[in-house]
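*Asks:* I would like the atomic coordinates for the input below:
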Amino acid sequence: MRDLDWQPAYLLHARAYRETSVLAEWLLPGPGRVGSILRGARRKGGSLPAPFQPYFVQVAGGGELRQIPGIEPAGPALSLTGGALFSGLYLNELLVRLLPRELPQPELFVAYAGALGELAELVGGDMTDIELVLRRFERQLLDSMGQTVSNMHQADTHEPLRPGCFYQYYPEHGWLPAREGQRGACDGDDILAVAADALDTPARRRLAKALYRMALEPLLGGRPLKSRDLFAAMVPAAAGAIFTEPPPAPTADEEPAS
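*Replies:* Alright, predicted model coming up:
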């Protein structure tokens, strides 16, 4: 196995398998998400990999579960606490749930490593700073899956959205004109700011959160995220600031014309 390449990797998820082994999911830039079996990792004296720790690994074999004959730390483990810890678990769960196996993800790997680094640097668990990290990564994940949320043009005419005008977002259509004060109506200024990743106001952060949540929900198949529920159970006030439900669906008189 000495001739196998060493590749950077992060552990996304691990669970016990049989008496002494572990089933592990990894994120690597080349092969993307990789499933593996770590035989004997739970024996006395064995070594269990940890999340949020950069590694170099060797990958061998084929099929759904690859072999990892070599694992070496690539740097110190990142210390995530409080809201940052739950947020890291949220990122890991998104990747395990949504990424297909064995599809190269070099840009997403860099985005993930950067998000963990930002979370590790947060002091005091500032919810706004955590929000910005999560929204940026959610967008990068959606982009990598070809699920980019279009925030720049009107769905029916493809005309550019205009500052000062109001629009309603319909998941199967896009942005359509709305009346000011209509439920779910958004100012064009905020929509364009979200498109530019300028989440500098609470309204823009709420809008980005709702848009990305609506895009992610169908991909998750309606199954709740365990990390989100755990966060809500442990820190309900903070969870409300970071994770929200999608905006209410349009009523019958607000449905777009087909």
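*Asks:* contacts, neighbours, all on C-alpha from now
*Replies:* Fine.
*Asks:* ranges for the strands of the stretch 51-200 of the chain?
*Replies:* 55-60, 66-73, 166-170, 174-177, 186-187 (DSSP state E, counting those that start in this stretch).
*Asks:* Distance to residue 139 and mean neighbour count added to the ones you listed, as TSV?
*Replies:* Conversion of these to TSV gives the following (distance: least, C-alpha to C-alpha, whole Å; neighbours: other C-alpha atoms under 10 Å):
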stretch	distance to residue 139	mean neighbour count
strand 55-60	25	20
strand 66-73	29	17
strand 166-170	17	22
strand 174-177	16	20
strand 186-187	19	22
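*Asks:* Can you say which of the ones you listed is nearest to residue 202?
*Replies:* Comparison of the strands of the stretch 51-200 of the chain against residue 202 by C-alpha to C-alpha identifies strand 186-187 as nearest, at 13.1 Å.
*Asks:* Now do the same contact list for residue 165.
*Replies:* The neighbours of residue 165, taking C-alpha atoms under 8 Å, 6 or more residues apart in numbering as the test, are 177, 187, 188, 189.
*Asks:* contacting residues around residue 110?
*Replies:* For residue 110, the set of contacting residues under the criterion of C-alpha under 8 Å, 6+ apart consists of residue 29.
*Asks:* From residue 127, how far out is it?
*Replies:* Separation of residue 110 from residue 127 (C-alpha to C-alpha, to the nearest Å) stands at 23 Å.
*Asks:* same deal with residue 100?
*Replies:* Spatial separation of residue 100 from residue 127 under the definition C-alpha to C-alpha is 30 Å.
*Asks:* Between the two, which is the more surrounded one?
*Replies:* More crowded of residue 100 and residue 127, by other C-alpha atoms under 10 Å: residue 127, with 17 against 13.
*Asks:* one more, for comparison:
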Amino acid sequence: MDSDFRQAYLLHRRPYRDSQVMLNMLVEGIGQLSMVARIKGKRALKQNASLQPFTCLLVRFAGKYDLKYLNDFEIQTPPLLFKGIHLYCGFYLNELSHRVIPTNEPLDHVFELYQTHLKQLYTANLTMINSNEHDKAAVSEQIEGILRNYEFQLLCELGFGVEFDFDAYGEPIEVTKHYQFVREVGFCPSEDIHRSFSGKTLFAIAQGDYQTQTVRRQAKALSRYLLKPLLGSKPLKSRELFQPR
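*Replies:* Have a look, this model is predicted:
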């Protein structure tokens, strides 16, 4: 059965066979789908130019089973052109989404979640280009907030979300206390301040406030811990782009 045209973003592509490519698309109102596209003939150059990351496409596909066939597509909006660290972050969003969002499982809101944070990243990119050296440090901090918010909200959509407002016993998180995170349980009150999260930090994460280095560092550590079971032992290649050269 053919689908109607839907918005979609390309997360990953690889050669398949002959003149075909395998695509992983994040599709509006559906989630992640695997599709085969035929790229050949006079339109091949134009098709390859259109099937690029960070481009909102309109796609129409067919197929009863898990593997779909891309029948038609067109560019809905021009591609978002990232530079520098923002480009690396864009690659990270794509690779993370491809790896942790299940294929062929209905997830209504992941498309909007991805699109919202991709556009936020693009706005941050434009701000950095037009800012002076003093402001660029603040924009760099903003990037981490965008990534952490996406990670935590995506985990919620996948059913692995964390409650930052209440502890494991249903009591409100208090800014003066410390909490240790226990997988599948939640945040438990702790007396060990060196191996736990302060309530103040948890409150900041819940509010999406990443102004302090402590909050950014602990939020990253927590997100990596939560994502590890979904990613498995295979590391994300995009993380290597952030390593000092």
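*Asks:* Could you quantify their similarity as a TM-score?
*Replies:* After superposition, the two chains reach a TM-score of 0.85 (TM-score structural alignment, normalised by the length of structure 2), with 230 aligned residues with a C-alpha RMSD of 2.1 Å.
*Asks:* about what we covered before: could you export the contacts of residue 165 of structure 1 as TSV, including distance to residue 96 of structure 1?
*Replies:* What follows is the contacts of residue 165 of structure 1, written out as TSV (distance: C-alpha to C-alpha, whole Å):
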residue	distance to residue 96 of structure 1
177	37
187	35
188	34
189	35
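*Asks:* buried stuff in the lengthiest helix in structure 2?
*Replies:* Residue-count comparison of every helix in structure 2, with assignments taken from DSSP state H, identifies helix 133-157 as the longest. Of the residues in helix 133-157 of structure 2, those buried by neighbour count under the rule 16 or more other C-alpha atoms under 10 Å are 136, 139, 142-155, 157.
*Asks:* Turn the strands of the stretch 51-200 of structure 1 into CSV, columns for distance to residue 159 of structure 1.
*Replies:* Listed next are these as CSV, based on distance: least, C-alpha to C-alpha, whole Å:
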stretch, distance to residue 159 of structure 1
strand 55-60, 47
strand 66-73, 49
strand 166-170, 12
strand 174-177, 10
strand 186-187, 16
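*Asks:* Out of those strands, flag the one nearest residue 15 of structure 1.
*Replies:* Smallest distance to residue 15 of structure 1 across the strands of the stretch 51-200 of structure 1 (C-alpha to C-alpha): 15.2 Å, for strand 66-73.
*Asks:* which residues sit against the closest one?
*Replies:* Residues outside strand 66-73 of structure 1 that contact it (C-alpha under 8 Å, 6+ apart): 1, 34-38, 53-61.
*Asks:* same thing but 10 Å
*Replies:* Residues outside strand 66-73 of structure 1 that contact it (C-alpha atoms under 10 Å, 6 or more residues apart in numbering): 1-2, 4-10, 23-25, 34-39, 47-50, 53-61.
*Asks:* And the helices in structure 1?
*Replies:* Chain-ordered helices for structure 1, with DSSP H as the definition, fall at 82-98, 106-121, 127-144, 188-195, 202-219, 226-234, 236-242.
*Asks:* Throw these into JSON lines and include distance to residue 30 of structure 1, thanks.
*Replies:* Rendered in JSON lines, the data for the helices of structure 1 read as follows (distance: least, C-alpha to C-alpha, whole Å):
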{"stretch": "helix 82-98", "distance to residue 30 of structure 1": "15"}
{"stretch": "helix 106-121", "distance to residue 30 of structure 1": "6"}
{"stretch": "helix 127-144", "distance to residue 30 of structure 1": "14"}
{"stretch": "helix 188-195", "distance to residue 30 of structure 1": "29"}
{"stretch": "helix 202-219", "distance to residue 30 of structure 1": "23"}
{"stretch": "helix 226-234", "distance to residue 30 of structure 1": "27"}
{"stretch": "helix 236-242", "distance to residue 30 of structure 1": "31"}
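*Asks:* Any idea which of these gets closest to residue 154 of structure 1?
*Replies:* Checking these against residue 154 of structure 1 by C-alpha to C-alpha gives helix 188-195 as the closest, at 10.5 Å.
*Asks:* Stretch 208-221 of structure 1 maps to which residues in structure 2?
*Replies:* Aligned by TM-score structural alignment, stretch 208-221 of structure 1 falls on residues 219-232 of structure 2.
*Asks:* Out of the contacts of strand 66-73 of structure 1, which end up buried?
*Replies:* When those are checked against 16+ other C-alpha under 10 Å, the ones flagged as buried are 7-10, 23-25, 34-39, 49, 53-59.
*Asks:* Contacts only, for residue 167 of structure 1.
*Replies:* For residue 167 of structure 1, the contacting residues are 154, 161, 174-180, 182, 184-188, 191, by C-alpha under 10 Å, 6+ apart.
*Asks:* any idea how far whichever residue in structure 2 pairs up with it is from residue 127 of structure 2?
*Replies:* Using TM-score structural alignment to pair residues, one finds that residue 167 of structure 1 aligns to residue 179 in structure 2. According to C-alpha to C-alpha, residue 179 of structure 2 stands 36 Å off from residue 127 of structure 2.
*Asks:* ok, the nearest residue to residue 47 of structure 1 once chain neighbours are set aside to residue 197 of structure 1 distance?
*Replies:* Once its chain neighbours are removed from consideration, residue 47 of structure 1 has its nearest residue in residue 41; the separation is 5.5 Å (C-alpha to C-alpha, 6 or more residues apart in numbering). For residue 41 of structure 1, the distance to residue 197 of structure 1 (C-alpha to C-alpha) stands at 42 Å.
*Asks:* what do we get in structure 1 for residue 37 of structure 2?
*Replies:* Under the alignment (TM-score structural alignment), residue 37 of structure 2 pairs with residue 38 of structure 1.
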